[in-house]
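Undergrad: fold the following.
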Amino acid sequence: MKGKFISLEGGEGSGKSTSLSYILSWLEEKSIPFITTREPGGTPLAEEIRSLVLSERAEKVHDLTELLLVFAARAQHINEKIKPAIESGVCVVSDRFVDSSFVYQGVARQGDLKKISALAEWVVSDCLPDKTILLDVPVTIGLSRVQLREEHANRLDKESILFHERVRSGFMARAKADKDRFAVIDASQSLDLVLEHIDGVLANTFNFGKR
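TA: Next up, the predicted model:
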């Protein structure tokens, strides 16, 4: 039996790290074998590409360069880590996946969505998540959270408010277009409510009764 593939998405400051920790503890408690990974990144080569994408630099990174780097990392990630795990019956939990490309390099940077779709069809093909958990939070709240961890901010964290508003609307549009795959969670709620909602999504995805 193939393993499940779960991705976690959301704008900056949406609480993905905390939610990811909860998901992993949930899987461990249910004795479900899993690996955790992230995008861009996930393998040694893909992590090197991640540093190229996210590091601040004097030279302007062209939007097309960023897009192609992200998909290059994804190709390595899928073929060297994600697919082998799923085929061996191991659940894969990824902090971001292809939806982030449509949103960040597409909607937020106003890139060519047709070209991104073509890249996704070529690189990702049918390797889509079984469930994508989207943590939605107003931009002002998310960015205020990012400021509290300023020492960890990356190049994308420091984009304009308009950029982050586009990110949020882009994710919501993706979720609306694929309601079966996406589970949208209001991440402005208390942490207890957010985790309770995630618990329900996981229980449904893995056919477990809620706690």
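Undergrad: make it CA atoms for all contacts and neighbour counts henceforth
TA: Will do.
Undergrad: residues of stretch 154-164 that come out buried?
TA: For stretch 154-164, burial by neighbour count (16 or more other CA atoms under 10 Å) applies to 157-158, 163-164.
Undergrad: got it, and stretch 56-64?
TA: Buried residues in stretch 56-64 (16+ other CA under 10 Å): none.
Undergrad: end to end, how far does that stretch reach?
TA: Across stretch 56-64, the terminal residues are separated by 17 Å (CA to CA, to the nearest Å).
Undergrad: same deal with stretch 54-68?
TA: End-to-end distance (CA to CA), stretch 54-68: 14 Å.
Undergrad: can you tell me what sits against the one helix or strand residue 52 maps to?
TA: Residue 52 is part of helix 44-54, with elements assigned from DSSP states H and E. Helix 44-54 has contacts (CA atoms under 8 Å, 6 or more residues apart in numbering) with 39-41, 66, 69-70, 72-74, 76-77, 154-156.
Undergrad: for stretch 8-23, same thing?
TA: By CA under 8 Å, 6+ apart, stretch 8-23 touches 93-97, 99-100, 132-137, 139, 141-146, 157, 164, 167-168, 171, 187-188, 195, 198-199, 202.
Undergrad: can I get the buried residues of stretch 154-164 in TSV including secondary structure and distance to residue 180?
TA: TSV is the format used below for the buried residues of stretch 154-164 (DSSP: H, G, I helix; E, B strand; the rest coil; distance: CA to CA, whole Å):
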residue	secondary structure	distance to residue 180
157	coil	29
158	coil	32
163	helix	27
164	helix	25
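Undergrad: please give the structure of this sequence too, so both can be compared:
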Amino acid sequence: MPPRTCRRVASCARGCTRSCTSPSNGCCDDRQAIPAGGKEPRRGAVAALRRGRLITLEGGEGTGKSTQTRLLAERLHGLGHEVVTTREPGGSPFAEQVRAFIIAASTAPHAPMAEALLFLAARADHLAQRIRPALERGAFVICDRFTDSTLVYQGLAGGVPPATLEALDRLVVGDDHPDLTLVLDLDPVEGLARALTRSGGKQLDDRYESREIDYHRRLREGFLTIARSEPARCVVVDASESEPRVASAIWSAVSERLAGAWV
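TA: Alright, predicted model coming up:
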């Protein structure tokens, strides 16, 4: 498929049989999505997927990835699909331990390469335990952060050569690349303000959220750089809009880009 120009869309949708709880625990949701220009399928009729689809949400701090992961999962679930929601770092018991160790502000700063290797180890376990089994069942997997976050946080903003990270990630991910990546774009000043509100006005204790504003600007530019370089995979979503409008833009992107998932 020829590459398309990566476009920004105005604000605008994983599967298992349990009710959705949180990205860390995962959920299974059912909804049958609508191909662009197509008719909504009969409610409850589950589409037969040849293979599951991996959708990732990326972006800086406070962009609403967790909320939009949940909303997209609910929509797909309501259309009859099996949906698995998950997150990185995390998603499996071992990966959650890695997450707790690295993200806690109380731990001493770690060298970016050390962080990257820990994240890659967590991703290998996450793929084996959660993502690949779900894809093999034909489920939609929606992941809050994935490989792009490693390239941006430890690579473009952390100083690890991107080529090194890409080579290591190929060993870990193999052929299980995202079918669609939604980059939620937001001015870091607004994103950090949202994160502060979410914390109840308390000082941010996430070791990444608490970094200086220039660091967060580098993160934003890093995600946009990836989106520009891979327009066939990435869609940039304006996360400054209201939650319903962001959800609508995301659903439009999913319907257009993953039309082949409905057979």
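Undergrad: please state their TM-score.
TA: Overlay of the two chains. TM-score (TM-score structural alignment, normalised by the length of structure 1): 0.93; 208 aligned residues with a CA RMSD of 1.5 Å.
Undergrad: tell me, the helix holding residue 52 of structure 1 lands on which residues of structure 2?
TA: Mapping helix 44-54 of structure 1 onto structure 2 (TM-score structural alignment) gives residues 93-103.
Undergrad: quick revisit: neighbour-wise, which one of the contacts of helix 44-54 of structure 1 leads?
TA: Of all the contacts of helix 44-54 of structure 1, the highest neighbour tally under other CA atoms under 10 Å goes to residue 40, namely 28 neighbours.
Undergrad: state the distance from the residue nearest to that one when sequence neighbours are not counted to residue 21 of structure 1.
TA: Leaving aside its chain neighbours, residue 40 of structure 1 sits nearest to residue 50 (5.1 Å; criterion: CA to CA, 6 or more residues apart in numbering). From residue 50 of structure 1 across to residue 21 of structure 1, the span is 21 Å (CA to CA).
Undergrad: go on, residue 128 of structure 1?
TA: 22 Å.
Undergrad: the two: which has the busier surroundings?
TA: Per other CA under 10 Å, whichever of residue 128 of structure 1 and residue 21 has more neighbours is residue 128, with 16 against 11.
Undergrad: ok so, going back, from the contacts of stretch 8-23 of structure 1, which would you call buried?
TA: If we count by 16+ other CA under 10 Å, the contacts of stretch 8-23 of structure 1 have these buried: 93-97, 99-100, 132-137, 139, 142-143, 146, 157, 164, 167-168, 171, 187-188, 195, 198-199, 202.
Undergrad: next, count neighbours for residue 244 of structure 2.
TA: Residue 244 of structure 2, neighbours per other CA under 10 Å, totals 13.
Undergrad: quick check: the aligned residue for it in structure 1?
TA: By TM-score structural alignment, residue 244 of structure 2 lines up with residue 192 in structure 1.
Undergrad: helix, strand or coil for its match?
TA: In three-state terms, and counting by DSSP: H, G, I helix; E, B strand; the rest coil, residue 192 of structure 1 is helix.
Undergrad: ranges for the strands of structure 1?
TA: Taking DSSP state E as the test, the strands found in structure 1 are 5-10, 34-38, 91-95, 131-136, 182-186.
Undergrad: buried residues of the second one, list them for me.
TA: Read it as strand 34-38 of structure 1. 34-38.
Undergrad: got those as CSV, with distance to residue 177 of structure 1 columns?
TA: Formatted as CSV, those follow (distance: CA to CA, whole Å):
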residue, distance to residue 177 of structure 1
34, 28
35, 28
36, 26
37, 25
38, 24
